[in-house]
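*Asks:* What shape does this take:
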Amino acid sequence: MFKEFKEFIARGNVIDLAVGIIIGAAFTAIVNSLVTDLINPIIGLLGGTDFSGWYFVLSGNVPEGASLQAARDSGAAVFAYGAFLSAVINFLIIAWVIFLLVKAVNRVQSAAIRKKEAEAPAAAGPTQEDLLMQIRDELRAQRA
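*Replies:* Sure thing, here's the model as predicted:
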């Protein structure tokens, strides 16, 4: 069983996946900072509003105008739809940034492939005359 586990871990796919998860976690911190520290304030300046504090009380006593955190701390059951809307908006922004990143990486890879193909010599194939002679010889062999 240990041998099988060792073989499983040694596969390239597992190691690639582990590296991808680690880089993804680090990238998540960068994208979250981009959204929280740069994009959301710009949206706020453009007339947007912070949805994260929007809620209504399902049960319990919460003072009028209390923040979402104060309502939660009071033990009341709150329906925090604003936090959900903020999470959806953040997801859409993060998904857009990742889409742009993947698109840029694909463009760079495509350029590298085109460059490599342009530098590679063209494969010399048989000429049209060679192919016609092969067909002629096969037809002669069939008749004989």
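*Asks:* only C-alpha atoms for contact and neighbour calcs from this point on.
*Replies:* Will do.
*Asks:* gap between stretch 29-44 and the chain center?
*Replies:* 18 Å (CA atoms, centre = their mean, to the nearest Å).
*Asks:* What residues sit buried inside that stretch?
*Replies:* Within stretch 29-44, the residues that count as buried by 16 or more other CA atoms under 10 Å are Val31, Asn32, Val35, Asn40.
*Asks:* Quick check, central residue of the protein?
*Replies:* The centroid of the chain falls nearest to Ile98 when counting by CA atoms, centre = their mean (4.9 Å).
*Asks:* For the comparison step, fold the sequence that follows:
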Amino acid sequence: MLKEFKAFIAKGNVMDMAVGIIVGAAFTAIVKSMVDDLINPIIGVFTGGLDFTNRYVVISGEVAPGMSLEAAREAGAAIFAYGSFIMAVINFLIIAVVVFLLVKFVNKVKDSAVKEEEAAPEAPKGPSELDVLLEIRDSLKK
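*Replies:* The predicted model follows:
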């Protein structure tokens, strides 16, 4: 069983997946920071600091008017927290746009690198292996 596990782990696909997960986790932190620290404040300026997080409807229980969502949950009330959902959707859309733009940028850089490789003149090649063999054959005939 240990040998099978080693063979499974040593496969290239598993290692590629592990690297992808690790890089993805690091990338997630970068994108989250970009959205939270750079983009959301800019959007907040245009929307006047509009924040839906504390918007909710009390389904059952006693909650004082104006109480925060966290305080209402701590009071034990059943809460329909539609504001948190709206903010999650907004954050998702922002993250999706940021990731789209990053992928588009990376693809553009990758395409320009490929074009540079294609545009680079190939070094002149010497005679092919077939040419050398034909030359040897001709020499032996003489």
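*Asks:* Could I get the TM-score for this pair?
*Replies:* The TM-score (TM-score structural alignment, normalised by the length of structure 2) is 0.79; 122 aligned residues with a CA RMSD of 1.6 Å.
*Asks:* coming back round to it: for the buried residues of stretch 29-44 of structure 1, which two are the farthest from each other?
*Replies:* Farthest pair in those (CA to CA) is Val31 and Asn40. Separation: 12.0 Å.
*Asks:* rewinding a little: just to be sure, the residue nearest to the centre of structure 1 is in a helix?
*Replies:* Yes. Looking at Ile98 of structure 1 with DSSP: H, G, I helix; E, B strand; the rest coil, it is inside a helix.
*Asks:* aligned partner of it in structure 2?
*Replies:* If you follow Ile98 of structure 1 across to structure 2 using TM-score structural alignment, you land on Val99.
*Asks:* residues contacting its match?
*Replies:* Contact analysis of Val99 of structure 2 by CA atoms under 8 Å, 6 or more residues apart in numbering lists Val31.
*Asks:* Distance check, Ala72 of structure 2 against Lys32 of structure 2.
*Replies:* Ala72 of structure 2 sits 27 Å away from Lys32 of structure 2, taking CA to CA, to the nearest Å as the criterion.
*Asks:* Also Asp51 of structure 2?
*Replies:* Counting by CA to CA - Asp51 of structure 2 and Lys32 of structure 2 are separated by 18 Å.
*Asks:* what kind of secondary structure is Ile22 of structure 2 in?
*Replies:* Following three-state DSSP, the label given to Ile22 of structure 2 is helix.
*Asks:* what do we get in structure 1 for Arg55 of structure 2?
*Replies:* For Arg55 of structure 2, the residue aligned by TM-score structural alignment is Trp54.
*Asks:* For the closest residue in space to that match that isn't next to it in sequence, give me its contacts.
*Replies:* Of all residues not flanking Trp54 of structure 1 in the chain, Gly82 sits nearest, at 4.3 Å (CA to CA, 6 or more residues apart in numbering). With contact set as CA under 8 Å, 6+ apart, Gly82 of structure 1 has these partners: Phe51, Ser52, Gly53, Trp54, Tyr55.
*Asks:* Gly82 of structure 1: which element?
*Replies:* Using DSSP states H and E, the element containing Gly82 of structure 1 is helix 81-119.
*Asks:* Please identify the buried residues of that helix?
*Replies:* Gly82, Ala83, Ser86, Asn90, Ile93, Ile94.
*Asks:* And stretch 57-67 of structure 2, by the same measure?
*Replies:* Val63.
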